[in-house]
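In: pasted the sequence and its predicted model underneath.
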Amino acid sequence: MRIFENYESRVRGYIRAFPVIFEKSYGSILTDTMGKEYIDFFAGAGTLNYGHNNDNVSNAMIEYLKSQGVVHGLDMATKAKERFLESLVYGILEPRNLQYKVQFTGPTGTNAVESALKLARMVKGRSNVVAFTNGYHGLSMGSLGVTGNTFYRDEAHISRSNVSFLPFDGYMGPDINTLDLFRKLLNDNSSGLDLPAAVILETIQAEGGVNVARPEWLAELAEICHEWDILLIVDDIQVGNGRSGDYFSFEESGIKPDLVTLSKAIGGGLPLALMLMRPDLDQWKPGEHTGTFRGNNLAFVAAAENFKYWETNDLSEAVKYKGGVMKEELEKIAAKYPELEANVRGRGMIWGLEIPEKGFTSEVSSLCFEKGLVIELAGADDQVLKFLPPLIIDEETLRKGIGIVDEAIGEILEQKEERLKGEFVC
């Protein structure tokens, strides 16, 4: 690991939690240079919904390259982009009765968020945006402005102006409707809340701790936005692309956002980000918002292959079934160790196991890694173990991975008990 320690920036993060050199990957398994295998409950932070080195995707990309297909095309028309748009429109949007224009932004999720914020402010002629507690939308300046975690929000690199934070669903407890506060602020001319151009949110806050907004809360939020002429932006970068069990995470609520940001899994493991917008909102002048790598043709090829998974309901049903397995097994763990006061929450195939004791989840993640499982943390204090396996993981491997977590928790608690006994004897 010396080359990384000596020459890669201190800003590197995941390498510290998972300190090996990975060499191969396939499906839901990572393999390091020593040949040790790890079950992947991280999936590239949700980028690898369809697994590592998906055969269909790899073969399609190889054939495209062998045919001398265009790799870099800015926003020029290419055959790969044509096929991508046809697959997206006819395979994903139209079956869901969604009418959106598509804008290809820069290659990462934060580029899509920046585009959405910029367009919303331009169209509405207002600058204020409402975001939510525990929200995460990226780390470039505009995206960081609507991201809640103070770890990222240093005065040296953030513009705090023109963003108002409100409590997310459940933030004040299960019996309080946080949208009552939003309505009150909008109706009060002296509240200090400038009429927003847009509201931005994740329907399931992934990095924020796997906080799930209820469908009825989302429906009411959409109603408020419509009533006050506020654009509703859904950030579906991590929990879209099938992660919730539906292709879009907002489908269950029945809402139709004005703008949707997508990235991560849509590129099949390659950089790709885009924004969906209501056709009447497409008010850009040609070239007014641009980027060198907004036309990743290999990612178009990969994405078009992955859209085939949604030609039937098979994957959706599989995600919901395996999500049920995850929920059941995690609730068993929470019940098995009542002293942890653990909380289980999630939807589809994103689940969180929250353990309030400071530092406990870090110990669990580290021991799981030793035992052959890659799992990351979420939440403001890293108090949540975030379960984010590839959607295509088989049930046996899924259960094995959850079993490793159970085993790790048991061993850590046993070690703590032994230490306490030793202290008592002394």
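Out: Noted; the coordinates are in hand.

In: rest of the way, CA atoms for contacts and neighbours
Out: Will do.

In: buried stuff in the longest helix that the chain contains?
Out: Ranked by residue count under DSSP state H, the longest helix found in the chain is helix 395-425. Using 16 or more other C-alpha atoms under 10 Å as the test for burial, helix 395-425 gives 398, 401-410.

In: could you dump the residues you listed to JSON lines with distance to Y14?
Out: Listed next are the buried residues of helix 395-425 as JSON lines, based on distance: C-alpha to C-alpha, whole Å:
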{"residue": "L398", "distance to Y14": "22"}
{"residue": "G401", "distance to Y14": "19"}
{"residue": "I402", "distance to Y14": "21"}
{"residue": "G403", "distance to Y14": "23"}
{"residue": "I404", "distance to Y14": "20"}
{"residue": "V405", "distance to Y14": "19"}
{"residue": "D406", "distance to Y14": "22"}
{"residue": "E407", "distance to Y14": "23"}
{"residue": "A408", "distance to Y14": "20"}
{"residue": "I409", "distance to Y14": "21"}
{"residue": "G410", "distance to Y14": "25"}
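
In: second structure for comparison follows:
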Amino acid sequence: MKNSTKLLILLGVISFIFLGCAKKDRDESSTSSTTTTSTSTSTYTRSNTPAKSTVPIPASLSGTGGASSRTANAEDYSSSAIFYTMIKSLVSMMKGIVSGQDLNLMLADVRISDGYKADSSTCYENQSYSITFTQGMYNALVAMEKEFGGTEGESGSMSASFKQSIGTTIKPPVAYKFEDISAGGYNHQISTGDSCSSLTESYRWNTAKTKLASQFKDTNGTDTFKGTITYDNTTKMSTFQMDMTGSVAMKMYFSYKTCTGMTGDCVIYEFKESYSDPTYGTTLMSAVGKADDAGGYAKATMSMTYNGTNMELQYKEFWQGNGTVTAISTCLASYGGSTTDCTVSSNWTTQGTENSTYDESGGYDSGTTTVAVSGVTADGSYLLIETGKTPSSNPEAVLGFGEIRSGKTEWEFWGPDTSITMDVYLINNDGTYTIQSGASVTLT
């Protein structure tokens, strides 16, 4: 059991090695004209594009919580943690993606205020237009980065890149197109990229500006990352879906919804990840839990096949706001041909002391739409997309994600319109997609 657990920990960490470089930083270009720099602490508020991009992330999910520890001088089991290591890496990666998303939406918001309305026939080239970058815009970037555990001006951050631009007229290094649409429940779309001939990312929202879907794509060496981040201001829920191809094949889904009655920012969440590598085999992780600024909890299952051996590990992890892992409980449900009943408490091994602060009494459903899919039974990761669209040509039309492994089926939908009809595509390990003929999707 000891050796198999070490292997599972290794696989969990390896799957995130490649994620830190998922988004390249873009250098800004500014003109020499300047205005007086304000020292105001007020932040720029978007009014033409959705004002928020995501649900606030609790500080404990980045391990930088400022809330006091619930247990003084608690022993730290971080070196044995599986899920908590992964979720902190995910939050760090999301910070880079969402900061770029916030910057682009803010630039577009300013341009719309300046009179540049929706026009499907017009694309503005990289550095062909100008805006004044204000203290409030900078403060907005800093505030967003802090929500993901960042600090003002840290290396590689958007705030570090744009601090010198406060009060200057800049020519943004982003090409963009703004147009009105009617697709999947969304009414407006901004497409961005390095040039008008390469618009690789998109942002869609509804007329009320309460629902936002941001599609991203980037490369790092031989690896390609692409996916979608959504925010629903009505349900206070966000989703993050990404697949990676290249050195490894990985698919990931993370949904998180605001909860109340806890310390500071609080979310209940669901997490799924599948991973395939020629050396380490295949793994599937599924987790649910709750976290706030002072700490959190995860209940997870990781199953894998390694050198022809099937195994499944169930585990629970408890942590504090400062990143201290106070307890880890594990049960090796299966290994090779042997099985263990993990519903029996004596079959669990616990390091540290569990606590009931984030217990399961209220459940951990993050609030996503119920999805029923028929006609698809094979193991794999899948995308739900507007009927008639393809994930390769129309990534902005992707509205859901699914996972089937060893008879376990889970589907998620993040679109605003549950009356829409959708196709189902298998995500192949080489980054291509295969439509599932005869599949039917029902949303409730």
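Out: Arrived safely, thanks for sending. Nothing here was measured: the structure is a model prediction, and the numbers come from that model.

In: what does the superposition give as a TM-score?
Out: The TM-score (TM-score structural alignment, normalised by the length of structure 1) is 0.24; 183 aligned residues with a C-alpha RMSD of 7.8 Å.

In: I'd like to know which elements the longest helix of structure 1 is packed against.
Out: helix 314-336, helix 360-370 (3 or more C-alpha pairs under 8 Å, 6 or more residues apart in numbering; DSSP states H and E).

In: and the last one with helix 395-425, angle?
Out: Orientation check (axes from the mean of the first three to the mean of the last three C-alpha atoms, to 10 degrees): helix 360-370 of structure 1 against helix 395-425 gives 120 degrees.

In: next helix or strand past helix 360-370 of structure 1?
Out: Remark: after helix 360-370 of structure 1, the chain's next helix or strand is strand 373-374, criterion DSSP states H and E.

In: with the longest one instead?
Out: Toward the C-terminus, helix 314-336 of structure 1 is succeeded by strand 343-347 as the next helix or strand (DSSP H and E).

In: tell me where structure 1 has helices.
Out: Under DSSP H, structure 1 gives helices at 2-7, 14-17, 43-46, 55-66, 79-88, 109-124, 141-145, 179-187, 215-227, 297-307, 314-336, 360-370, 395-425.

In: so of those, which one's packed in deepest?
Out: With neighbours taken as mean count of other C-alpha atoms under 10 Å, the helices of structure 1 reach their highest mean count in helix 297-307, at a mean of 24.

In: what is that one packed up against?
Out: Using 3+ C-alpha pairs under 8 Å, 6+ apart, helix 297-307 of structure 1 sits against helix 55-66, helix 79-88.

In: report the angle between it and helix 55-66.
Out: 150 degrees.

In: helix 297-307 of structure 1 vs helix 79-88, what angle?
Out: Using the same axes, to 10 degrees, helix 297-307 of structure 1 lies at 30 degrees relative to helix 79-88.

In: hmm, back to that, any chance of JSON lines for the helices and strands packed on helix 395-425 of structure 1, columns distance to V301 of structure 1?
Out: Formatted as JSON lines, those follow (distance: least, C-alpha to C-alpha, whole Å):
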{"stretch": "helix 314-336", "distance to V301 of structure 1": "20"}
{"stretch": "helix 360-370", "distance to V301 of structure 1": "33"}
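
In: so for K66 of structure 1, which of those sits nearest?
Out: Nearest to K66 of structure 1 among these is helix 314-336; the distance by C-alpha to C-alpha comes to 30.0 Å.

In: that closest one - contacts with which helices or strands?
Out: strand 343-347, strand 350-354, helix 395-425.

In: how far away is M86 of structure 2 from L284 of structure 2?
Out: Remark: distance between M86 of structure 2 and L284 of structure 2 (C-alpha to C-alpha, to the nearest Å) = 13 Å.

In: contacts only, for S381 of structure 2.
Out: 251, 274, 401-404, 426-428 (C-alpha atoms under 8 Å, 6 or more residues apart in numbering).

In: many thanks, we can stop here.
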